[in-house]
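> no letters, just coordinates:
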């Protein structure tokens, strides 16, 4: 089993390399994000151990570029960053597992073996609604081939609506799935972000994709072709 370790802490990387070789892994180690991206994109590995805080390119950027290039090797993020949002960002970008420092080497090996058994994930399915398309892997949105730039929150909102197209979803459901279950702010933030998304995916193209269901919530129509406002 070939494992790529992208870790700039030399002592930790050396310890991991020695331990994983003893467990039967073939180990390649690089100490910066640029080399990590090149190795992962140009060579075949069964699993990747990727730190977040790296010189050159951080782990988030390495992971994002790998998934954009359709490299689906399982990735375990190994980092001292243990916040909920750090983990959420990693999983949103396509990480398969997340382990914080300090960690148990036995647990690390078990998780790596589990990822190898599971194999590389399949590329997420492209979401479409008429001329609108959203690629969860590349985190890209297009209307009739024209790229549309969305913020991470706008992208999350549109992705949730597209995964539930032709279904009415409430503000509470959107807040729970796009923000988080502990969000305690006003629910009119949903209206604000729906407005932001409409101004980017509809108004420039003369389309009407997201329907407001008064008193209930919103519905994204699967056949939202250009038809005027």
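Cool, the structure landed. Not measured: the values here are computed from a predicted model.
> drop to CA atoms for contacts and neighbour counts, all remaining ones
Will do.
> now the helices for the protein?
Per DSSP state H, the chain carries helices over the ranges 10-22, 33-42, 59-68, 84-93, 105-118, 152-163, 171-174, 188-201.
> mind checking which of these is nearest residue 217?
helix 171-174 (5.6 Å; CA to CA).
> rewinding a little: most tightly packed of the helices of the chain?
helix 59-68 (a mean of 22; mean count of other CA atoms under 10 Å).
> just the angle between that one and helix 84-93, please?
For helix 59-68 against helix 84-93, the angle by axes from the mean of the first three to the mean of the last three CA atoms, to 10 degrees is 20 degrees.
> second one coming, line it up with the first:
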């Protein structure tokens, strides 16, 4: 899933982002409530993990604004506010779940899986571009009805490119969203994975999908269905 994490505590946010990436999710992090709300309104996410006690715009304000803007992304609240009144308020305002800090990591992942299963039941978790189908539920990729076997990291990279289809994404953006790392000009990790992914996705096809845009980054080109 593509997850937006809104958490102002830097160390906790870094820990959670790393763990979510290792679990196979795409993660974007905001340490500020107002910025998190802006990101939620400008991109597509499957889930928001939301702290309540945030600088500026707090979690309750974010929930209110999400609904006002007709943004119905599932929200899982993660908060140190453990009193039942806060839990009830958060759920009544539209959150799908509430977990109290400090929390058990495996429990959080389990709750995310429950939400993911519910999403699979109510929508077709697929991205289709040209003759390529990415099944987000089973994590299978096919092109021209032939299955393509990808590593876990290749799948996350392809999903990120597909969610941004026909837009150029820079190496910096890929590093931040797929590896949760700051851009290292001396690293060729993106090039290596793009090369491997291109060999699997575009091999034998007269219509290559992954394009290198010199000086700018990469783009997955094609008509989305």
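Received the coordinates, thanks. Source: prediction; values computed, not measured.
> and the TM-score between them?
The TM-score (TM-score structural alignment, normalised by the length of structure 2) is 0.52; 122 aligned residues with a CA RMSD of 1.7 Å.
> the helices of structure 1 into CSV, with extra columns for distance to residue 140 of structure 1?
CSV is the format used below for those (distance: least, CA to CA, whole Å):
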stretch, distance to residue 140 of structure 1
helix 10-22, 34
helix 33-42, 20
helix 59-68, 9
helix 84-93, 12
helix 105-118, 26
helix 152-163, 8
helix 171-174, 20
helix 188-201, 12
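> how about the ones you listed, which one is nearest residue 49 of structure 1?
Minimum separation from residue 49 of structure 1 across those (CA to CA) falls at helix 105-118, 8.5 Å.
> what sits up against that closest one?
20, 46-47, 74, 76, 96-97, 99 (CA atoms under 8 Å, 6 or more residues apart in numbering).
> return the distance of stretch 107-120 of structure 1 from the chain's centre.
19 Å (CA atoms, centre = their mean, to the nearest Å).
> and what of stretch 26-38 of structure 2?
Chain-centre distance of stretch 26-38 of structure 2: 12 Å, with CA atoms, centre = their mean.
> what's the end-to-end length of it?
Start and end residues of stretch 26-38 of structure 2 are separated by 18 Å (CA to CA, to the nearest Å).
> contact partners of that stretch?
Against stretch 26-38 of structure 2 from outside (CA under 8 Å, 6+ apart): 1-10, 13, 17, 20-21, 54-59, 62, 65-66, 156, 160, 176-178, 180.
> and for stretch 80-94 of structure 1?
52, 60, 63-64, 67, 77, 97-98, 100-102, 137.
> let's have these in CSV, adding distance to residue 200 of structure 1.
Output for these, formatted as CSV (distance: CA to CA, whole Å):
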residue, distance to residue 200 of structure 1
52, 31
60, 26
63, 27
64, 23
67, 24
77, 33
97, 33
98, 33
100, 37
101, 40
102, 43
137, 20
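> most widely separated two among those residues?
102 and 137 (30.0 Å).
> have a look at the two and say which one is more surrounded.
Ranked by neighbour count (other CA atoms under 10 Å), residue 102 of structure 1 and residue 137 place residue 137 first, with 20 against 9.
> just the contacts of stretch 80-94 of structure 1 now: which is nearest residue 210 of structure 1?
Nearest to residue 210 of structure 1 among those, counting by CA to CA, is residue 137 at 22.7 Å.
> what's that closest one aligned with over in structure 2?
When structure 2 is aligned by TM-score structural alignment, no residue sits opposite residue 137 of structure 1.
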